[in-house]
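K.L.:
coordinates only, sequence not included:
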């Protein structure tokens, strides 16, 4: 059966209830899409936890080398990695008991989706979290 993202109503609910959003592949360069998206989400009141092994701080937050290094619960794992690099991220998202595995616009991987789903996570692929938030929660959460 072909993959289908959750309904817009469900995505709205997930965003509204999101506490910590771990952003895997978040760049510390302000001209990168990952930085712009995370900064916009942070400005709307979301707690962003950067995951990048090559940085110490991004957007004023402590940066962690991997999902497993984050010392607090994660609701959404938002991924900015190439489609062929997301399977290990899905496995790690399951290990940390995240609630949602979200692959950004242009990122799609059926194997990673199956790993995350089998581990109890809701899966969203090929959607921009910032765009979904702007459409579904224009006034903020």
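P.N.:
Thanks, I have it. On a predicted model such as this, the values are computed, not experimentally measured, just so you know. Numbers count the residues shown, from 1 in each chain.

K.L.:
only C-alpha atoms for contact and neighbour calcs from this point on.
P.N.:
Fine.

K.L.:
which SSE is the residue most central in space within the chain in?
P.N.:
Geometric centre of the chain, nearest residue: residue 78, 1.0 Å, by Cα atoms, centre = their mean. Assigned by DSSP states H and E, residue 78 belongs to strand 76-79.

K.L.:
also residue 132?
P.N.:
Using DSSP H and E, residue 132 sits in helix 129-136.

K.L.:
dropping in the other structure now:
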């Protein structure tokens, strides 16, 4: 197919970013916060997505006693999420990303999305080389709202 989108690249094209945001049906949120941190983007962005009809799979890094976030069961590793994931939405500091690469690669999501302020070119390059599209330093909530 001549016009097929290549898989595995660092995405900077606004049209493709809008396409990715619009097409998200199931998003695993790595680094999601709990309801007690509802004023933080790592909670209100996934809450917005869920309210917009996107299935959100919470994958918190902290909060070992929490079993549900946004009414959904918590999963501790991306590799343990059942089924396919359209996007892994990442709320982690750039320096904290490398330890998550193997877990992300084990799950093989279509897209890994680093939220606003999050950029790690080395990690992005590794994920893209493995066939995963990567969006860096963009807010999924903002892009989803604009793409609708």
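P.N.:
Received, thanks. Just so it is clear, the structure is predicted and the values come from calculations on it, not from any experiment.

K.L.:
the strand holding residue 78 of structure 1 maps to which residues in structure 2?
P.N.:
Counting by TM-score structural alignment, strand 76-79 of structure 1 lines up with residues 87-90 of structure 2.

K.L.:
all strands for structure 2, in order.
P.N.:
Per DSSP state E, structure 2 carries strands over the ranges 26-30, 55-59, 68-69, 72-73, 87-90, 111-114, 133-135.

K.L.:
right, and those - which one's nearest residue 14 of structure 2?
P.N.:
Of all the strands of structure 2, strand 133-135 sits nearest to residue 14 of structure 2, with 10.3 Å by Cα to Cα.

K.L.:
ok, the corresponding residue of structure 2 for residue 104 of structure 1 - contacts?
P.N.:
The alignment partner of residue 104 of structure 1 in structure 2, by TM-score structural alignment, is residue 115. By Cα atoms under 8 Å, 6 or more residues apart in numbering, the contact set of residue 115 of structure 2 is 89-91, 136-140.

K.L.:
now do the contacts for residue 3 of structure 1.
P.N.:
Residue 3 of structure 1 sits in contact with residue 110, where contact means Cα under 8 Å, 6+ apart.

K.L.:
ok, the one 5 residues further on next?
P.N.:
The neighbours of residue 8 of structure 1, taking Cα under 8 Å, 6+ apart as the test, are residue 136.

K.L.:
structure 2: which residue goes with that one?
P.N.:
Per TM-score structural alignment, residue 8 of structure 1 is aligned with residue 14.

K.L.:
now do residue 20 of structure 1
P.N.:
Matched by TM-score structural alignment, residue 20 of structure 1 corresponds to residue 26 in structure 2.

K.L.:
just checking, its match touches residue 87?
P.N.:
Yes: with contact defined as Cα atoms under 8 Å, residue 26 of structure 2 counts as touching residue 87 (6.8 Å).

K.L.:
those two: which is more packed in?
P.N.:
Between residue 26 of structure 2 and residue 87, counted using other Cα atoms under 10 Å, the more crowded position is residue 87 (27 against 19).
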